[in-house]
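>>> everything below, folded, please.
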Amino acid sequence: MSLFVLKPGLLSSFQDLGRMGYQHLGVPVGGAMDSRAHRLANLLVGNPDEEATLEITLSGPMLRFDAAACIAITGAALGPTLNGKPVPNNRPLIIRKGDVLAFGARSAGLRAYVAWHGGIDLPMLLSSRSTYLRGGFGGYKGRALRAGDVLHPRVRLDEGGLDQLARELWDIRVYLPAILGLAPRAALRAMQGAHTGLFTDKSIDDFFASEYRISPQSERMGYRLQGNTLELKSSAQLLSEATSFGSVQVPPDGKPIVLMADRQTTGGYAKIAHIASVDLPAIAQCMPGDTVRFTPIGLEQAQELDAQRETAFEQLRQALGPVRRLLSDR
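Modelled structure (predicted):
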C-alpha cells in the first residue's frame, strides 16, 4: 500500500502540533503553521489532532494512490483536483486505487493541509512527526517531498462498497463555524507584553496604527515586516529568554519580525507585542507582499477567544461522530 509523489510542489512537508518539551535542548517546537487547518483536516478523517498532515505551500504536489483511502484538504484554496476534476476543501473525500490528487491555481491563503484517515507511516522523533527543515530531521526523511518519494498510509480502506461509503460521507452535513474557517482579518489582534514599555510612545502608536508589508525574506521561522521603524527608549541589553509563536520581536534595525512555527528557541530582542493565538492561523495564511495591521487586545479577551475556538472544535468533533463511525467500520 503506497502513495507515489509524482510532483513535489513548492514546499510540501509533514507537520503535526509540534515537538513540545525540547526547547531547553535547543530544539524548536515547529509543527503546522496553521494549527487550525491542521486540526480540522484530522477531524474530517477521524484522526486525533496529533496525527501528522501534509503541509502544502502555495503550489501543491501531485500524488498517485495505489489503494483506497479517505483524505481531507483544508486551509488555503489551492485548486485541488482528483483525476482532473475539482474537489472541495473541508470535506472527507474517498480516494480509489489509481486516483491522482493534484493542485492548481491559488485563490486564497498560502498553506493547505492534507490528512489521511489513519495517517502516514512516519517515525516518531522526540515525541513528534513534524519535519524540521533547517535541522534536517523528522517527518519524511527530514526534508520536503521530492518527485519519486513513496509514502505509506497506515490504514487501507476495503475496496468493496466505496461508492456507498462516498455517498454516506457526502450526505453528512459539515457545518464549519466561522472561527474555524479560512477568513482573512482586517487587523490581527495583539497583546502588549512585558517589553512593550521599553519602546517609545510613538513606536507603540505606530505599531498599532500603521500598515506593514510582509517581506520576501519571510518563511516558517519568522515573517519580517516592512513599515515604520520601531525604536526603544534606550539601548539597554536584554537577557535571552524563551520565544513563542506569534511574538513580535524588534531587532536593532527597528523592523519587526513575527516569530512563526520554526522560530529559534531563545532570543534577546525586545518584543513589542504578542499576536493572540486565535489569529495565528490568519497570519500563517498570509504571503510575502501581503499587508497586515495590528489592533490591541487584552489578555482576558484573547483567552476568551481561544476558549471559543476550542468550544467550536469540540462541537465539530461531536457533529463528525458519524464520519468516525463510518470509517472505523471499514
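>>> drop to CA atoms for contacts and neighbour counts, all remaining ones
Will do.
>>> where do the helices sit along the protein?
For the chain, the helices defined by DSSP state H cover 35-44, 162-171, 201-209, 280-284, 299-319, 321-328.
>>> deepest in the core, which of these is it.
Burial of the helices of the chain is given as mean neighbour count (mean count of other C-alpha atoms under 10 Å); helix 35-44 ranks first at a mean of 27.
>>> can you tell me how far Gly138 sits from Leu157?
27 Å (C-alpha to C-alpha, to the nearest Å).
>>> neighbour count for those two, which is higher?
Legend: neighbour count by other C-alpha atoms under 10 Å for Gly138 and Leu157, higher for Gly138 (24 against 20).
>>> that one - nearest residue in space that isn't next to it in sequence?
Thr131 (4.3 Å; C-alpha to C-alpha, 6 or more residues apart in numbering).
>>> can you count the residues close to the one you found?
30.
>>> and for Gly254?
17.
>>> check contacts around it.
Residues in contact with Gly254, defined by C-alpha atoms under 8 Å, 6 or more residues apart in numbering, are Thr229, Leu230, Glu231.
>>> also Arg317?
Shown in contact with Arg317 (C-alpha under 8 Å, 6+ apart): Leu43.
>>> circling back: between the contacts of Gly254, which is nearest Glu310?
Leu230 (34.4 Å; C-alpha to C-alpha).
>>> surely that closest one is in contact with Pro251?
No: assessed by C-alpha atoms under 8 Å, Leu230 is found out of contact with Pro251, at 9.2 Å.
>>> who's more crowded, the two?
Under the criterion of other C-alpha under 10 Å, the comparison of Leu230 against Pro251 puts Leu230 first, with 22 against 15.
>>> how about this one, so we can line them up?
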Amino acid sequence: MKEIFEVIKPGLSTSIQDLGRAGYQKYGIPTSGAMDAFAHRIANLLAGNQEEEATLEIMLMGPQLKILQDAVIAIGGADLSATIDEAPLQPWKSYRVYSGQILSFGKPIYGTYAYLAVKGAFLIEEVMESKSTYVPAGIGGFEGRILQKGDRLIAGDTDLTSVRAGRYLKAVDTPNYEQHRPIRVIAGPDLAAFSNETYQQFYQESYRITEQSNRMGYRLEGKALPHAEEADIISDAVLPGTIQVPANGQPIVLLSDRQTTGGYARIATVITADIPFLVQKRIGSEVQFLSISLERAQADYLQQQRYLQLLRTGLNH
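Sure thing, here's the model as predicted:
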C-alpha cells in the first residue's frame, strides 16, 4: 500500500469509478460507475488488474499527475493526448512509469472519457460495495468528489514482477469512436405512448447531443417527438441506455448517474454493446438510432463478453 499519484492539476472532471453500485436501486441509490465500462475493463486488464477494479475516469481535459512510486499503468478509451514527461502515450496500451515522472493529458483527439488503471488498483474505501463516485450525494470515490489539486491517491499491491508493460490491443480490436454509425436500440416498454409515425420519425431523424448532457444522461435535440396522448407515465424502472421522451419531445438517454425510476415515456433502450459508442461522442455530435431485435442485442452482448474472456485469458499467459 503506497501513495502512487499526486494531483498537480485536476482536469475538467476526474473521478474514481468502477463497474458501479449494484443492488441498491431499490433504496433510491444510482449505480454510477464508468460511463464506458468496456474501456474501463480493458484498461484494468492491460494493467494486470481484475476488470472490476476502480480506475480514474477522465473527461476531455485530463489531469496532470506526479508519479510517486514506480508503477505499471494503462489507458483505455478516449485519446486525450497522454504524455509521460512529454513523451506521448498511446491509448489501449500499458506502460512502466517511474517515481518523479509527470503524467499529463493534453488536447482531446477522439472520444470523451479515458480510463487510467494502475497495477495494484486504487485503494479506496467502498460505499455500498462500490468505489464509484456519485458526486450529487457526495459518496464513494475520493471523499465523494472529483479530484482536486493536492490529492494523493494510494494503490494496493505494487509488485511489478507479476505484470509486464507494453501489453496492448491490436488495431483491429480497438473501438472506433469516430466511425459514423447509428446507435442500435431495442424498442422501449411504453409502446402505446407513441404513434407509428413518431416511431418512424425517431429512427429517420438525427439528434444533436446538447451542452446539458452529463453523467446522468445525454440530452438530445432535434425534431420533437410527439406523444400519442401525454408524456407522463406511472414512475417505472429505468436502465443504462433508457431513452425517455419528456413533454417537450426531446429525447434523453439515461446513463451512469441516472435516477432509479422515471416518469416519462420510454421510446427505446440503447443496447449494452453500443453504450460506449454513444458516451464517447462529443457535445454537438449528431446521433441516429437503429432498431434491432432483442435477440440480436443479446448476441452482440455475448460476443463482447467472449472477447473480454479471450483477452483475459491471453493476458494471463
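>>> kindly provide the TM-score of these chains.
The pair, once superposed, lands on a TM-score of 0.95 when counted by TM-score structural alignment, normalised by the length of the second structure; 315 aligned residues with a C-alpha RMSD of 1.8 Å.
>>> now flag whichever of the contacts of Gly254 of the first structure is closest to Arg324 of the first structure.
Leu230 (50.0 Å).
>>> need the counterpart of the closest one in the second structure.
Applying TM-score structural alignment, one finds that Leu230 of the first structure aligns to Leu225 in the second structure.
>>> just checking, its match touches Gln244?
No: the criterion here is C-alpha under 8 Å, and Leu225 of the second structure misses it with Gln244 at 10.7 Å.
>>> overlap in contacts of those two?
The contact lists of Leu225 of the second structure and Gln244 share Pro251, where a contact means C-alpha under 8 Å, 6+ apart.
>>> not counting its neighbours along the chain, what's nearest the counterpart of Ala297 of the second structure in the first structure?
Matched by TM-score structural alignment, Ala297 of the second structure corresponds to Ala302 in the first structure. Closest residue in space to Ala302 of the first structure, ignoring its immediate chain neighbours: Ala276 at 5.8 Å, by C-alpha to C-alpha, 6+ apart.
>>> pretty sure that neighbour is touching Gly246, no?
Yes: in this structure, Ala276 of the first structure is within contact of Gly246 by C-alpha under 8 Å, at 7.3 Å.
>>> roughly how far apart are the match of Ala297 of the second structure and Ala194 of the first structure?
Distance from Ala302 of the first structure to Ala194 of the first structure, by C-alpha to C-alpha: 16 Å.
>>> grab the nearest non-local neighbour of the residue nearest to the spatial centre of the first structure.
By C-alpha atoms, centre = their mean, the first structure has its centre lying nearest to Asp34, at 2.1 Å. Distances taken as C-alpha to C-alpha, 6+ apart place Pro281 nearest to Asp34 of the first structure, at 4.6 Å, with adjacent residues excluded.
>>> so what does the one you found match up with in the second structure?
By TM-score structural alignment, Pro281 of the first structure lines up with Pro276.
>>> kindly report the same for Arg263 of the first structure.
Arg263 of the first structure maps onto Arg258 in the second structure, by TM-score structural alignment.
>>> burial measure for the aligned partner of Ile102 of the second structure in the first structure, as a count.
Under the alignment (TM-score structural alignment), Ile102 of the second structure pairs with Val100 in the first structure. Per other C-alpha under 10 Å, the neighbour tally for Val100 of the first structure reads 20.
>>> skipping adjacent residues, who's closest to Val100 of the first structure in space?
Nearest one to Val100 of the first structure, counting by C-alpha to C-alpha, 6+ apart, is Arg64 at 4.4 Å.
>>> okay, that neighbour and Leu151 of the first structure: tell me how far apart.
For Arg64 of the first structure relative to Leu151 of the first structure (C-alpha to C-alpha), the value is 10 Å.
>>> please say which of those two ends up with more neighbours.
Between Arg64 of the first structure and Leu151, counted using other C-alpha under 10 Å, the more crowded position is Arg64 (22 against 18).
>>> OK, contacts around the most far-flung residue of the first structure relative to its centre?
No residue in the first structure has its C-alpha farther from the mean C-alpha position than Ser234, which lies at 36.6 Å (C-alpha atoms, centre = their mean). Listed by C-alpha under 8 Å, 6+ apart, the contact set of Ser234 of the first structure reads Leu198.
>>> rerun at 6 Å
If a contact means C-alpha atoms under 6 Å, 6 or more residues apart in numbering, then Ser234 of the first structure has no contacts.
>>> how about whichever residue in the second structure pairs up with Arg143 of the first structure: what's its closest non-neighbour residue?
When the second structure is aligned by TM-score structural alignment, Arg143 of the first structure is paired with Arg145. In this structure, Arg145 of the second structure finds its nearest non-sequential neighbour in Val135, 5.2 Å apart by C-alpha to C-alpha, 6+ apart.
>>> cool, Ala102 of the first structure as well?
Using C-alpha to C-alpha, 6+ apart, the nearest residue to Ala102 of the first structure is Met62, at 4.4 Å.
>>> Gly46 of the first structure versus the one you found, what's the distance?
Met62 of the first structure is 24 Å from Gly46 of the first structure, by C-alpha to C-alpha.
>>> now do Tyr223 of the first structure
For Tyr223 of the first structure, the distance to Gly46 of the first structure - C-alpha to C-alpha - is 33 Å.
>>> check Ser35 of the first structure too.
16 Å.
>>> kindly report the same for Thr57 of the first structure.
For Thr57 of the first structure, the distance to Gly46 of the first structure - C-alpha to C-alpha - is 24 Å.
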